[in-house]
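1. What follows is a predicted structure for the sequence shown.
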Amino acid sequence: MGLRLRRNIPIFIMFAPVILFYLIFKYLPMLGVVIAFKDYNFIQGIMNSPWVGWKHFRVLFDNPQSLEIIRNTFVLGLLTVLIGFPFPIILAILLNEVRRMWFKRIVQTLVYLPHFFSWVIVGGVVLTLFSQESGIVNHLLMRVTGEAYPFLYKSGSWIVIFLGSGIWKETGFAAIIYLAALSSIDTSLYEAAGIDGANKWKQIIHITIPGIASTIIIMFILSIGNVLEVGFDKVFVLQNPVVSSVSEVISTYIYRIGIEGAQFSFTSALGLFESVVGLVLVLLANRTARKFGQGLW
């Protein structure tokens, strides 16, 4: 045991920064969750602020605006998962079928590139396309119909633009995981299926998708856990007061009320609620997947 420990010392040294990172930036900040059960103020600090128990949680669930924000977050997060989740899989399968390497490299570069844009840039692109006054799309609509359409000021079209911009930005990068999974499928299976008369569609249905099913399920479980983590930046750069009834989510509400309004305890309670719901969703998704022998643990 001692000899094995000494042999693995270099590995432990390399792993030490990872452990420190998670301890300092992930686990240690969890102690601050106690703020949700106190009336926190800067003068008294975390330890000396008065304990109020479940007060902020009662306020959270008694406040109609808070419930609306939780609903908005859940709806946008669920739509992002259900609508956006299949696109990386489809893209990876399509890229896997391309035989011209030069064409495949060009397409991969083009679809990976948006991931490295900040949401500020993406917001600028959306405004350039869909702005009511100067957007390219409305310029074309004006020529055809004679009037512009307020894409960013209608709830339905805003949600479509929000989902579409997210898919455009992240699909290419997310497809990398599925491309890696596809590379592990034995090519002789395709050759055997082709000899038996199976076309490309049947090969995808009976070989490709079953071959990456475990990866798909793992990624879906992880995505389910992020349903309430819609993200601050992508909502903040696209939202406006006109569509606040559908665009105000937990992250932007925490920014406005918690940081700008200095209601740290209340927004900590909201953040804790978000984390607990995410954990429950992950456990439920994993339990369902285990029934089909594909659980994450």
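-> Looks like it came in fine.

2. CA only for contacts and neighbour counts going forward, please
-> OK.

3. Residues contacting stretch 26-40, please?
-> Residues outside stretch 26-40 that contact it (Cα atoms under 8 Å, 6 or more residues apart in numbering) are 46, 49-56, 264-269, 272.

4. got it, and stretch 285-292?
-> 217, 221, 224, 295-297.

5. Apply 10 Å and report the result again.
-> 214, 217-218, 220-225, 279-284, 293-297 (Cα atoms under 10 Å, 6 or more residues apart in numbering).

6. Mind checking which of those are in strands?
-> Per DSSP state E, strands hold no members of these.

7. Report the buried members of those.
-> Buried members of the contacts of stretch 285-292, scored by 16 or more other Cα atoms under 10 Å, are 214, 217-218, 220-225, 281-283, 294-296.

8. can you name the two of those that are farthest apart?
-> S214 and L281 (18.6 Å; Cα to Cα).

9. do you know how far T80 is from G172?
-> Per Cα to Cα, to the nearest Å, T80 is found 15 Å from G172.

10. and if you look at I221?
-> Counting by Cα to Cα, the gap from I221 to G172 is 20 Å.

11. Same question for I159.
-> As judged by Cα to Cα, I159 and G172 stand 21 Å apart.

12. now do L228
-> Note on L228: its distance to G172, by Cα to Cα, is 23 Å.

13. go on, M30?
-> Distance from M30 to G172, by Cα to Cα: 33 Å.

14. Of those two, which one has the most company?
-> The neighbour comparison of M30 against G172 (other Cα atoms under 10 Å) goes to G172, with 23 against 12.

15. take the one below as the second:
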Amino acid sequence: MKQAVAPNNKRAASTTDDIQGLRRARVLGRLRKDKWMYVLLTPGLLYFIIFKYVPMWGVLLAFKNYQPFLGFWKSDWVGLEHFRIFFENPEFFMLLRNTLLLSFYNLVFFFPAPIILALLLNEIRINVYKRTIQTLIYVPHFISLVIVASLTYVFLTTEGGLVNEIIQQYTGAKINFLASPDWFRPMIIIQTMWKECGFGTIIFLAALAGVDVEQYEASIMDGANRLRQMWHITLPSIRSTIIILLILRMGDILDNGFEQIFLMRNPLNREVAEVFDTYVYLMGITQGAFSYSTAVGLFKSIVGVILVLGANWTAKRFGQSGIY
């Protein structure tokens, strides 16, 4: 009986070795065939490893009482103490409210803007006009936020600002836009729309380029006008792109952008301008609370991941394509 089993075992082992050998040969063949593609991939891969994955060890600071003179490893382990302090801080709800409100306004006003602009650009049939308009609306994306904040100051300041001079001519009074808490959020949303709306149309225009032209021709034969074509053909054709970008946007719901908020905030509008990003800078850089600020940043990242996964799950439940 043993003599009958042994050849079978040898045969099975030989078959397994042959399969593994074929797999190795295929992998090596693909590597040799696409070697230059992998060489081109190397800089991007190194970038993510060095600047994205290696710094993840820094999140351990959120669970330590980091002291620079003791170093990273010798600092005391405190567990979730910094998170408890943060959640019990009276400013927590102010930060959460300000961050969520800005993100909500961005979703309501800014997110649909590139879609609408792309639909309007798609309706322009004269290529010269279309390309000229595209170039003009792309330019603000390449302007630094420092320049954007400076232009905002020049236009809205009460000391000779163009907008306030016009308002004064008609009403006899000036509005202190830059220091008013009521005007802070509208200013941020308008800045974001002016700077990024045009550049955001690139993805949607690329999606619109893949819409089947025959569908438009068939709808014309059925008597559909431009508006009905847009509603029944164009929008459904780019629905998957819109959903994917919306899911990715949900991950940034607690990320309002540090630079823009920091440049526009001041002591008079701090109650509506302070968000998680500026708070991390305030506590970590200016006050030296490295572990505490790391805990705040980690909390923000975890919430972003949960929102992305939740949005993706919801999209799948409704039969739409997600990010995975």
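-> That came through fine. Every value quoted in this text rests on a predicted model; they were computed, and no experiment measured them.

16. Mind checking the TM-score on these two?
-> The TM-score (TM-score structural alignment, normalised by the length of the first structure) is 0.97; 297 aligned residues with a Cα RMSD of 1.1 Å.

17. ok, back up a step: and the buried ones among the contacts of stretch 285-292 of the first structure, which of them are in helices?
-> Per DSSP state H, helices hold the following members of these: 214, 217-218, 220-224, 281-283.

18. which one of the residues you listed is nearest G146 of the first structure?
-> Using Cα to Cα, these come closest to G146 of the first structure at S223, 42.4 Å.

19. Show me what the closest one lines up with in the second structure.
-> Aligned counterpart of S223 of the first structure in the second structure: R249 (TM-score structural alignment).

20. One more: I9 of the first structure?
-> That one, I9 of the first structure, aligns with K35 by TM-score structural alignment.

21. Against L41 of the second structure, how distant is that match?
-> 10 Å.

22. same thing with Y292 of the second structure?
-> 37 Å.

23. more crowded one of those two?
-> Using other Cα under 10 Å as the criterion, Y292 of the second structure and L41 rank with Y292 on top: 24 against 11.

24. burial measure for L208 of the second structure, as a count.
-> L208 of the second structure, neighbours per other Cα under 10 Å, totals 18.

25. Sorry, wrong one. I was asking about I147 of the second structure.
-> Neighbours of I147 of the second structure under the rule other Cα under 10 Å: 10.

26. Please apply the same query to F155 of the second structure.
-> 17.

27. Kindly report the same for L151 of the second structure.
-> The tally of other residues near L151 of the second structure (other Cα under 10 Å) stands at 13.

28. same deal with E91 of the second structure?
-> Using other Cα under 10 Å, E91 of the second structure has 14 other residues around it.

29. now it: how far from I85 of the second structure?
-> With Cα to Cα as the criterion, E91 of the second structure and I85 of the second structure are 11 Å apart.

30. and what of V108 of the second structure?
-> Using Cα to Cα, V108 of the second structure is found at 33 Å from I85 of the second structure.

31. Next: L227 of the second structure.
-> L227 of the second structure is 54 Å from I85 of the second structure, by Cα to Cα.

32. More neighbours: those two, which one.
-> The neighbour count for L227 of the second structure versus I85, taken as other Cα under 10 Å, is higher for I85 (13 against 10).

33. thought that one was touching Y292?
-> Yes - counting by Cα atoms under 10 Å, Y292 is a contact partner of I85 of the second structure at 8.5 Å.

34. Residue in the first structure paired with P181 of the second structure?
-> That one, P181 of the second structure, aligns with S155 by TM-score structural alignment.

35. Grab the nearest non-local neighbour of its match.
-> Of all residues not flanking S155 of the first structure in the chain, V243 sits nearest, at 5.7 Å (Cα to Cα, 6 or more residues apart in numbering).

36. okay, now that neighbour: neighbour count?
-> Here the count is done by other Cα under 10 Å, and V243 of the first structure has 17 residues near it.

37. Strands of the stretch 101-250 of the second structure, start to end?
-> Counting by DSSP state E, counting those that start in this stretch, the stretch 101-250 of the second structure has no strands at all.
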